[in-house]
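*Asks:* Just the structure for this:
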Amino acid sequence: MPTSPSDTYDLAVVGAGAAGLAGAVTAAAAGLTVALLDSAAHTGGQYFRHPAPALGAARPQALHHDWPAYASLRERLAASSVAHLPGHHVWTVTRQAEDRWTVLALTGTDGEADEPVTVRARAVLLATGAYERQLPFPGWTLPGVVGAGGVQAMLKSGLVLPGRRIVVAGSGPLLLAVASSLATAGATVPAVVEAAGYLGYARHPRALAANPRKLREAVIHGSALLRHRVPLHTRSVVTQVHGTDRVEAVTVARADRTWRPVPGTGRRIACDALATGHGLVPQIELATALGCATRRTPDGTTALVLDDLQRTSLPGLWAAGEPGGIGGWELARTEGELAGLAVAARLGGRPLLTGGTRLRALRRDRARLRAFAEAMATAHAPGTGWTQWLGDDTDVCRCEEVTAGRVREAARDLGAHDARTVKLLTRAGMGWCQGRMCGQAVACLAAEGTAEGTVPPSAERRPLAVPVPLGALGSVPTDPAGPAEPAERPTTERPTAP
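*Replies:* As a prediction, this is how the structure comes out:
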């Protein structure tokens, strides 16, 4: 096991959610030295968030249907030789050769520390998860408007609620899970507002039949909503949030199949908080900075192109879980284990690992789960009409206070029909979040009136995945073996079959 920063691990895993945990313990069990870096203080990622021991939660598993699976991974990690490095915010990964990688991180709760950390490895596995996609609407900057995933994180890790009367709105299966969790925790949920619908799943009968567990999950959440008398409104959207100092009510309107609000159907629902989200976006900045190939997913996000062993287009770099496309914790765990076996086969000179029965079973599971994930993405893909929610005075980029009107002006008068050009002209996307919150909205507004109608945010190369102090940049070590090989610009390919 490496004992100093100058030593080299066989594998560095970035992210300690289901994918990262499975990959790390699998590779370690196969005899590799492994470093597991994660920004959080505890393992589990976003899905398996849980309260800190200091909160004294008697049953931290109460908000998880799949806690035993996570508990098993956590026990395997504790019994393994994996070097778990919590509180490590990875801001870039550099490549000196196929088998020589450097992972640069900042330590601390908020990524602040006296000394940056450097981890060297022969291979890297990216299990960085995803972040929420937010589509703006009038009033979304009011206190009390919280991301749906953020509400779930507050409940799971802090045992707190953002309000007492909470509307849940947006699109995607996460809404049902959030609403049922809130209702079970004692909140009043006056409505779940789903912009799409669930009939779209019926177009994929084979994917549904192959994944009965997903149906059981839907039944569990649906039963909880029925038990707590929570109404579900499909083909409906929140078009405005009302309030002065915080949320007081929302306007909900029917929507057509393009998500365009139907005139005259709006009605006001009183609430003191709104949990909103329109699906998830793969977190792939570390990979695109290196030049990895990407693909467009059915719901308009950008994911990495991966082969049947979870390899990216860059030799020596693997990815598992949401970076390859949103699919949930079970798919992430499957891909993490598959990647761990593949890395062990490659670095340990054990080709039989990639031809054994376990790997074949993992591939079958991945194909089955990925097929459902593609069906889910198709069913909840945002329609082109959602921009009709926005008045010209609605803030789109909250960091830089750029309105929809300014974005439309840049597109209409200055010919800016992609997110990057709009950013250069308006500063939209130049703030603290670096376009993660507003990227989709800016791209769609820029495409209004064009033949395409909508375009996904560009998979821009960000050399810094998280904010980094200048002092940390100045202390980056020089690799004695020579400079990193230049990476080609990221390419975009059509989605490939799982």
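*Asks:* Every contact and neighbour count from this point should use C-alpha atoms.
*Replies:* Fine.
*Asks:* quick one: terminal-to-terminal distance for stretch 70-88?
*Replies:* Across stretch 70-88, the terminal residues are separated by 21 Å (C-alpha to C-alpha, to the nearest Å).
*Asks:* Can you name the residues in contact with it?
*Replies:* 1, 18, 21-22, 24-25, 28-29, 33-44, 48, 105-109, 111, 117 (C-alpha atoms under 8 Å, 6 or more residues apart in numbering).
*Asks:* do the same with stretch 107-115
*Replies:* For stretch 107-115, the surrounding residues in contact (C-alpha under 8 Å, 6+ apart) are 39-41, 87-89, 106, 116-117, 472.
*Asks:* Neighbours of residue 21, how many?
*Replies:* Other residues within reach of residue 21, judged by other C-alpha atoms under 10 Å, total 31.
*Asks:* before we move on, the earlier item: list buried members of the contacts of stretch 107-115 by neighbour count.
*Replies:* Among the contacts of stretch 107-115, the ones that count as buried by 16 or more other C-alpha atoms under 10 Å are 39-40, 87-89, 106, 116-117, 472.
*Asks:* For stretch 424-443, buried residues please.
*Replies:* Within stretch 424-443, the residues scored as buried using 16+ other C-alpha under 10 Å are 426-429, 434-443.
*Asks:* where's the closest residue to residue 143 other than its chain neighbours relative to residue 154, distance?
*Replies:* For residue 143, the nearest residue in space outside its immediate sequence neighbours is residue 246; the separation is 4.7 Å by C-alpha to C-alpha, 6 or more residues apart in numbering. Taking C-alpha to C-alpha as the measure, residue 246 and residue 154 are separated by 18 Å.
*Asks:* Repeat that for residue 176.
*Replies:* As for residue 176, its distance to residue 154 is 16 Å (criterion: C-alpha to C-alpha).
*Asks:* Just the ones of the contacts of stretch 70-88 in strands?
*Replies:* Among the contacts of stretch 70-88, the subset assigned to strands under DSSP state E consists of 34-37, 105-107, 117.
*Asks:* Any of those residues buried? List them.
*Replies:* Looks like the ones in strands among the contacts of stretch 70-88 have 34-37, 105-107, 117 buried, using 16+ other C-alpha under 10 Å.
*Asks:* run this one through as well so I can compare:
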Amino acid sequence: MTNSAETHELYDLAVIGAGPAGLAGAAAAAERGLRVALLDSAPQPGGQFYRQPAAAFRAARPQVLHHHWAEFRRLLTRVENAEADFLADHHVWSVVRESGAWIVRSLTGPDQRQARSLTARQILFATGAHERQLPFPGWTLPGVVGAGGAQAMLKAGLVLPGRRVVVAGSGPLLLAVASSLVKAGARVPLVAEAAGYLGYARGARTLAANPGKLVEGAQHGAVLLRHGVRLGPRTAVVAAHGTDRVEAVTLARLDATWRPLPGTERRIACDAVAVGHGLVPQLELPLELGCATERLPDGSAALVVDAAQRTTVPGVWAAGESTGIGGVQLAIVEGELAGRALAGETTAPASLLRRRTRLRAFAALMAARHAPGSGWPEWLEDATEVCRCEEVTAGQVREAVTELGAADQRTVKLLTRAGMGWCQARMCGPAVARLCGAADDGAPTRPLSTPVPLGLLAESTTAPSSQGAPR
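*Replies:* Take a look at the predicted model:
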């Protein structure tokens, strides 16, 4: 493979991520005359929210696994009618500024060993999010999956993670996951919510301004009630048990800081656990370009954007979960606003601006209510693996902090290798950061956002810059 196989087609705009925000941004920009490339690592558009079964499954009614399906179909139609170029199976690993334009490098092909480059005058990041995982003893057992992962298995593979599934963690996603599982035939004995739901009462005005969120929550609640699913507020899975796979979990009640209350432990049999503690914006590419971030109430980092969705780096825009976790409706609104502004529209419709304000307020309320408590590390035994890739235990991380003086995630990484594995700290990063005493998840930069063959790097005529801001 050589660079002669690469292309350098010129676009007005490259949208990275074909989820709801990316689709809306690409459609709005292309409808206004811009030549748009929409890149995504998946074979089909839709992102994680609108993940679809492979064509080989011949699913007759994929819409039954989704909310807002009609909105998704409208977005697809807009993108197709506006003739934006959708580049599927494109894993973007580098974006750099050269000669006043952005060079977007990606890997494609069945084994991700084919190189492709394109040039764009402007960039819109709609890179979505990944799950925050807080480890517990037994979380490496087969059958323990992410909450979003369980939903992805169902949407994309039409399979269940198990027949009796405990759903646990924190955040509204848990209700959606549990609802999807029971409708598909799984038995869900409990949804364990570490944070509880009563805290939403403090945001009554925000809730009243977002009646659609209340309706959606009520719909999930009705499904769970109909299937006999119990809700366990202020409750967490503090251990999973089994030999070849998970066979049971231990649940415990939590205090306000998420510390387990002694004497409240109970054991529930299951053959799968779907666990997740919210979502974290996926920021590797924009961080490498120097885009500024802000800290959200749940401790995650999100890109700073202005009223038109511009980041702090000229020529770079962002929409959707990269600016903070807010759900599909907010992602679509932000993508629409970004696409319009990118095409030169100076005045956005007031209705869109008002809707973004309402939905962003709900997102802030949600982040504050489900922020991980400081006491969750008490779930961990010293032998509990925190970094699964490098098999680094909680005890090793604690020793690095207390005995060797590590004060941040980077130093722990150098001392223990935590975060040096295949996932590059996407799984363990939030846990390691908090074990260091940080109140946030950390937002480390990486010169490459996805694994790249060494041969490609050796043959590149321009190496990826570790200082990728415009020059």
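*Asks:* where does the TM-score land?
*Replies:* With the length set by TM-score structural alignment, normalised by the length of structure 2, the two chains reach a TM-score of 0.96; 465 aligned residues with a C-alpha RMSD of 1.6 Å.
*Asks:* returning to that earlier point: make JSON lines from the contacts of stretch 107-115 of structure 1 and add distance to residue 190 of structure 1 to it.
*Replies:* Converted to JSON lines, the contacts of stretch 107-115 of structure 1 look like this (distance: C-alpha to C-alpha, whole Å):
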{"residue": "39", "distance to residue 190 of structure 1": "35"}
{"residue": "40", "distance to residue 190 of structure 1": "33"}
{"residue": "41", "distance to residue 190 of structure 1": "34"}
{"residue": "87", "distance to residue 190 of structure 1": "38"}
{"residue": "88", "distance to residue 190 of structure 1": "40"}
{"residue": "89", "distance to residue 190 of structure 1": "38"}
{"residue": "106", "distance to residue 190 of structure 1": "42"}
{"residue": "116", "distance to residue 190 of structure 1": "47"}
{"residue": "117", "distance to residue 190 of structure 1": "47"}
{"residue": "472", "distance to residue 190 of structure 1": "48"}
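*Asks:* Tell me which stretches of the stretch 51-200 of structure 1 form strands.
*Replies:* Listed in chain order, the strands of the stretch 51-200 of structure 1 (DSSP state E, counting those that start in this stretch) span 83-85, 88-97, 100-107, 117-126, 130-132, 145-147, 166-171, 192-194.
*Asks:* same question, the stretch 201-350 of structure 1
*Replies:* Assignment of strands within the stretch 201-350 of structure 1 using DSSP E, counting those that start in this stretch yields the ranges 232-234, 236-242, 249-254, 267-270, 273-278, 280-282, 294-296, 302-304, 317-319.
*Asks:* What of the stretch 351-498 of structure 1?
*Replies:* All strands of the stretch 351-498 of structure 1, identified by DSSP E, counting those that start in this stretch, fall at 395-397, 402-403, 492-493.
*Asks:* Give me whichever of those is most buried.
*Replies:* strand 395-397 (a mean of 27; mean count of other C-alpha atoms under 10 Å).
*Asks:* And the residue nearest the centre of structure 1?
*Replies:* With distances taken as C-alpha atoms, centre = their mean, residue 130 lies nearest the centre of structure 1, 1.2 Å away.
*Asks:* Can you give me the distance of it to residue 12 of structure 1?
*Replies:* Note on residue 130 of structure 1: its distance to residue 12 of structure 1, by C-alpha to C-alpha, is 19 Å.
*Asks:* Would you indicate which residues of the helix ranked longest in structure 1 are buried?
*Replies:* Of all segments of type helix in structure 1, defined using DSSP state H, the longest is helix 357-379. By neighbour count, and taking 16+ other C-alpha under 10 Å as the criterion, the buried residues in helix 357-379 of structure 1 are 359, 362-363, 365-379.
*Asks:* So residue 319 of structure 1 versus residue 307 of structure 1, what's the distance?
*Replies:* Computed with C-alpha to C-alpha, the distance linking residue 319 of structure 1 and residue 307 of structure 1 is 10 Å.
*Asks:* and for stretch 433-445 of structure 1, what span of structure 2 is it aligned with?
*Replies:* Residue correspondence for stretch 433-445 of structure 1 in structure 2, counting by TM-score structural alignment: residues 423-435.
*Asks:* List the neighbours of that stretch that are in contact with it.
*Replies:* Residues external to stretch 423-435 of structure 2 that are found in contact with it (C-alpha under 8 Å, 6+ apart): 130-135, 377, 386-389, 397-398, 408-409, 412, 418-419, 439-442.
*Asks:* what about stretch 385-405 of structure 1, start to end distance?
*Replies:* When the termini of stretch 385-405 of structure 1 are compared using C-alpha to C-alpha, they are 16 Å apart.
*Asks:* and that stretch, which stretch of structure 2?
*Replies:* Correspondence between stretch 385-405 of structure 1 and structure 2 is established over residues 375-395, with TM-score structural alignment as the criterion.
*Asks:* What residues of that stretch count as buried?
*Replies:* Within stretch 375-395 of structure 2, the residues that count as buried by 16+ other C-alpha under 10 Å are 376-377, 379-380, 384-389, 392-395.
*Asks:* Same list, those, but as TSV with distance to residue 162 of structure 2 please.
*Replies:* What follows is these, written out as TSV (distance: C-alpha to C-alpha, whole Å):
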residue	distance to residue 162 of structure 2
376	26
377	28
379	24
380	25
384	24
385	23
386	24
387	25
388	22
389	24
392	28
393	27
394	28
395	31
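*Asks:* Of those residues, just say which sits nearest to residue 278 of structure 2.
*Replies:* For residue 278 of structure 2, the nearest member of the buried residues of stretch 375-395 of structure 2 is residue 376. The distance, counting by C-alpha to C-alpha, is 14.5 Å.
*Asks:* Contact partners for the closest one?
*Replies:* When the contact criterion is C-alpha under 8 Å, 6+ apart, the partners of residue 376 of structure 2 are 257-260.
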